[in-house]
Structure formats: structure tokens, C-alpha cells
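S.K.: this one's structure only:
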């Protein structure tokens, strides 16, 4: 007898069958997909639809002629920005401020979460959590006002310095003091709040792992090092990628509020520069070009650090 030869269906048939199956699943669970609709509408209306306005970076925008009616100028505004005497100062200030904030501010929530996770007295733990979370709810405007009150020439810190026989320091006018004030206040305000996600990750660690480590004679330090830290490492990697990908978008509000004519050489960053040009001087096309350059640098950093993190730890955003 001749053996029957079975032919496999073409790949197109499999693909069509999979598509039909997926479509049926969506129809069967349409209520769940409806929950995504508000978020989808939000991103389309407020994030994707306005993106067409990016074209003004390549035009000389004239309000009376509209975006599409304004003349094309190509890379004129980008060349103007690159040739500007402020270009390297803005890059240095932006990357320096965001880099220092990342180096100092990123590990501190991890350390704080590990420390709070070791507190066994529940009432004391809740009190500590409340104290370290509270600064997050202070608005940036109020925080900037507090910095002026404490660090101005007649502020509390200078009064204490003079009481102990020292000379008062012009914290708000010296450029070298801008970064310490900015980063120090950010650490004070955000460290406790940023530790929440790490505490949530630590709460998911199985107690059996700690019990097994104790049975093997591991000290508290060894359990932190070999149980707790590996448990939060995937979360830390994802947050690090997001932080690096957002380096160029360092907080505009506080930098702008803490700027003075004397500390501006260290306080002027790309977001404040774009605000002054775009809204105060109405140079919309030039400001859009600088903002687009800023976004492209962020995208490059995000893709690069995601690829590096994936090679190093196997964790990534995609």
C-alpha cells in the first residue's frame, strides 16, 4: 500500500485562523477592553493628536497663517540652536543636574525601603512612613518658598551661621550652590515616596526564603544582601531605565522658581530655556526645535539604557 502523504496547510491559513481566534476572544471579553477606552482616548487627544504641531520646528511659524500656511525653513532653527553660545552651557547644566540627581536620588529610596522593611514595631514603622512620605505632598511652589525662607541672606540657616561666629553665605545668588539646593530638596521631598514601590516589592518576598536563610545561619545583613536585594532588582532596573529615559526632562518648575539673575549660569536648563523663548518671547518655532531636540536625546538615552540593561540583567521595558 502506498503511504499517505499529508500536506500541511499554508502559513497564511494558520495566520488567518489565529487572527479569527484573537478577534473572538476580544468580542467575548469586550467589557474588559472598554475599560481601556478612556485611557486610549486620553492618549490620542492629548499626546498623539498634538504631535502634528512638531512640524513648526521646521517652519517659521506665523500665527495668522497657521501651522500649514507658514513657510518651511528646514533645519534653520536647529542650526541656530547648535551655533548658539548657550548650547553647551544648557547641555552641561541639564545633564549635570539630572545626572547628579539620578546618582544621588536613585539609590536612596532602595536603601530607605530596605531599612524600613527591617522595622518590626508596627506603630513606629507607620510613624516613620508618614514622616518620610509627607514632603511629597508639598507643592513645588511652597517648597521653593521654603528654600528662600531658609537659605536667603536673612534666612534661618544664615542666622544660625552668624550666631556661631561664621560669615553669612549667599546661597541663592551663588551659582555653585544651585545644584546642592536643588538636589538636596528633591531628595528630601521624593525619597520617601519613591521607596513605596520598593516596599511593595519587598512585601512580596516569601517568608520561607528568610526562614530557610535563618536555618542556614544567615545574618540579617546576609538576608538583605542575598534575599531582599535580588527580589527588588527587577523593579529597580525598570525604574532606572525610566529615570535615564527622562533625564533631559528634569523638573522645570523648581529650576525656574529658584533662578535668580546671579545664579542663572548654573540654573538655566533646556526646559526653562524653552519656556522663556516659547511663551515669554513668542519664538514658537525655535522653542519647538529645541524641545524636539530634547525629546530625541531622551529617546536615544531610553533605547540605549534599555538595551544595556537587557544585556546585563535580562530585564527591560521591551
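M.R.: Nice, I can see it. What you see is a predicted model; the values in this text were computed from it and never measured. Numbers count the residues shown, from 1 in each chain.
S.K.: for the rest of this, base every contact and every neighbour count on C-alpha atoms.
M.R.: Will do.
S.K.: run through the neighbouring helices and strands of the strand or helix carrying residue 192.
M.R.: Secondary structure assigned from DSSP states H and E places residue 192 in helix 178-203. Identification of packing neighbours for helix 178-203 by 3 or more CA pairs under 8 Å, 6 or more residues apart in numbering; DSSP states H and E yields helix 87-105, helix 107-117, helix 122-133, helix 229-245, helix 252-258, helix 264-267.
S.K.: just want the angle from the longest one to helix 178-203.
M.R.: In this case it means helix 87-105. If you take axes from the mean of the first three to the mean of the last three CA atoms, to 10 degrees, helix 87-105 sits at 40 degrees to helix 178-203.
S.K.: the fourth one now?
M.R.: Here the directions of helix 229-245 and helix 178-203 differ by 140 degrees (the same axes, to 10 degrees).
S.K.: included below, for side-by-side comparison, is a second structure:
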């Protein structure tokens, strides 16, 4: 027994000292392959993050970070006292909540429907058609919607031809949240569908066969096999979406802001652009951006903790 115990201790010593060298020799091709990505993230993402220090300065690009005066939390105090900031925050949160309810489940439903198509050729064709808009720019997406439901679009012309008054849905602030959600669904639902189709392919077909042999109908198989199989991916994407809760998109909103007005289309990204970059108040804009990042971090941590409570791994596992 003493020999076994000493062997275990020596094994732990080897795993602690030489284990990482063994893994390095074994996995060095993977490390080399991922090295360019790590370098790109470090240079273009993590290193520029250090520039958030200007949120605590009266920053001027002419004198740089070292020459700018340190003002502490003055930019944040000013930020939280601005009515326009709280309006932009409220718009951002309402759009995020609306899209979580009406956009997030759509890729799941599309994946379930497409997975039930028996013809491989038809499934591939539908998958390509639905996925194609993901590669379109927001300029093209907004232009297409303008041609369809704008004041001079197809819908307005059809209504005029039948003796009705034309409707311009692209300039109505009251329905703007529905408009941007519809645009996001048309553009990105196909990408989400691909993710869930990949998750569906990992479910063991023997589970469906065993359930069918036990008399389970299609809805019971969906409820007890398919959805539990998709739950880890659903939870993961939901956590990531919550992390971007204050990032609903810049280009989509900046393109339509003049049509519906800032009251409906002003979100945090456009607020930072107008108040920080265009106005030249870089410290104030950085404070708004840093606040957005901190809120996203808190949401990810809270959502990931909730995922652990329901038995899912989430973005990262328990320590």
C-alpha cells in the first residue's frame, strides 16, 4: 500500500512538472495554428482596451493620454445625469428584450422544420436560401426593405392602385422596434439555424428509435429528446446574446435614424458616436462605451451562474 501511495505521489509530481511539457509536445501543431488568432485578438482587441483610461480623463487627441488631465469619475457623473443617455439606454434594452422574445426562438423553429425535411437536396437548397442574407450588408438590407415597404415601395404602390392611402412603414417611430426586428430576422435567422442544425446532428438517432418503439409520438420525441439535446446550445447562445444586450447594432440604426428620429432609433452605439466622436468629447464617449462593456460583463456572469444552477456548462465551467 505504501508503494502504491508513493507511486501516486510521484505520478502527481510528474503530471505537475512534466505534464504540461508533454501536452506542449503533443499539441504544438494546434498551438501554432491558433497563434495568429491570439496575436490578432491581442493587437486589435485587448491592447486597445487599455485606451479605456481616457474615460477618466478630459482627453484631447492633441496632447494624448499622458498630457490629458485626469478627472476621475466626472465623465460618468455627467453621463448618468444626461436624459438623452437614459433614453438611449431604454431604447437599447427594449429592443434587446423584444428581439429575445420574437427573434431568438425563430432560428430554433427553422432548424426543427428543416431537420424534418427528408429530401437532402431540398434541405440543402432551403438552407442556402435562408442563410444567404447573412452575407448582405445592412445598407443592402435597409434598401431592400425600403423598396418593399417604404413610401414609394411595392406595398405603397399596391395600396394606391387599389384606391387606398399609401403607408410608409420605414418612417413610423411607433413601429420601428418591429421593423428592426424583422430586418434582423430576415438577415440573421439563417445563421442561427445553421448553428442549431449542427446541434441537432449530434443527437443520437437511436434515442428517437427507442422512443418511437415505446409509443412516443412526434411531439413527445420533440419535447423529451430534441429540445433537451438543444438546451446546451440554446443556453450558450442566450448567454452570449445577453452579453451583447447593449449592442443592438450600429450600422442598422445609423442608416435609419434620420427617417424615424433619434427618439426611436437612438441606441447606445449611436449615442457614443454622436456624443463622443462627432462632438469630439472622447472621454465622455469612452465612459459610455466602458459602461456598456461593464454591464455586458455582469450580464454574462449572472447568466452563466444561472446556467450552472440548471445543470448546464454555459460559457465556462465551474472552477
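M.R.: Received it, and whenever you're ready, just let me know what you need. A quick note: this is a predicted structure, and the numbers were derived from the prediction, not measured.
S.K.: rewinding a little: for the helices and strands packed on helix 178-203 of the first structure, which one sits closest to residue 278 of the first structure?
M.R.: Among these, helix 252-258 comes nearest to residue 278 of the first structure, with 13.9 Å by CA to CA.
S.K.: which residues in the second structure does that closest one align to?
M.R.: On the second structure, the counterpart of helix 252-258 of the first structure by TM-score structural alignment is residues 250-256.
S.K.: ditto for stretch 98-118 of the first structure
M.R.: Taking TM-score structural alignment, stretch 98-118 of the first structure hits residues 96-116 over in the second structure.
S.K.: how far does the matching stretch sit from its chain's centre?
M.R.: Mean-position distance between stretch 96-116 of the second structure and its chain equals 14 Å (CA atoms, centre = their mean, to the nearest Å).
S.K.: give the buried residues for that stretch.
M.R.: Within stretch 96-116 of the second structure, the residues scored as buried using 16 or more other CA atoms under 10 Å are 96, 99-100, 103-104, 106-108, 110-112, 114-115.
S.K.: these: which two are farthest apart?
M.R.: Farthest-apart pair in those is 96 and 115; separation 28.0 Å (CA to CA).
S.K.: my guess is residue 72 of the second structure is in a strand, correct?
M.R.: No: remark: residue 72 of the second structure does not belong to a strand; assigned using DSSP: H, G, I helix; E, B strand; the rest coil, it is coil.
S.K.: show me the contacts for it.
M.R.: With contact taken as CA atoms under 8 Å, 6 or more residues apart in numbering, residue 72 of the second structure is in contact with 56, 57.
S.K.: look up how far residue 162 of the second structure lies from the aligned partner of residue 134 of the first structure in the second structure.
M.R.: Using TM-score structural alignment, the equivalent of residue 134 of the first structure in the second structure is residue 132. Per CA to CA, to the nearest Å, residue 132 of the second structure is found 34 Å from residue 162 of the second structure.
S.K.: out of the two, which sits in the more crowded spot?
M.R.: Neighbour count, other CA atoms under 10 Å: between residue 132 of the second structure and residue 162, residue 132 has more, with 15 against 8.
S.K.: the more buried one: what's it in contact with?
M.R.: Residues counted as contacts of residue 132 of the second structure (CA under 8 Å, 6+ apart) are residue 190.
S.K.: next one: residue 307 of the first structure
M.R.: Taking CA under 8 Å, 6+ apart as the test, what residue 307 of the first structure contacts is residue 316.
S.K.: gap between it and residue 50 of the first structure?
M.R.: In this view, residue 307 of the first structure and residue 50 of the first structure are 29 Å apart by CA to CA.
S.K.: now residue 192 of the first structure
M.R.: Taken as CA to CA, the span from residue 192 of the first structure to residue 50 of the first structure is 35 Å.
S.K.: and those two? which has more neighbours close in?
M.R.: Using other CA under 10 Å as the criterion, residue 192 of the first structure and residue 50 rank with residue 192 on top: 23 against 10.
S.K.: and residue 64 of the first structure, what's its match in the second structure?
M.R.: Using TM-score structural alignment as the criterion, residue 64 of the first structure maps onto residue 62 of the second structure.
S.K.: look at that match and give its secondary structure.
M.R.: Recorded secondary structure, residue 62 of the second structure: coil (three-state DSSP).
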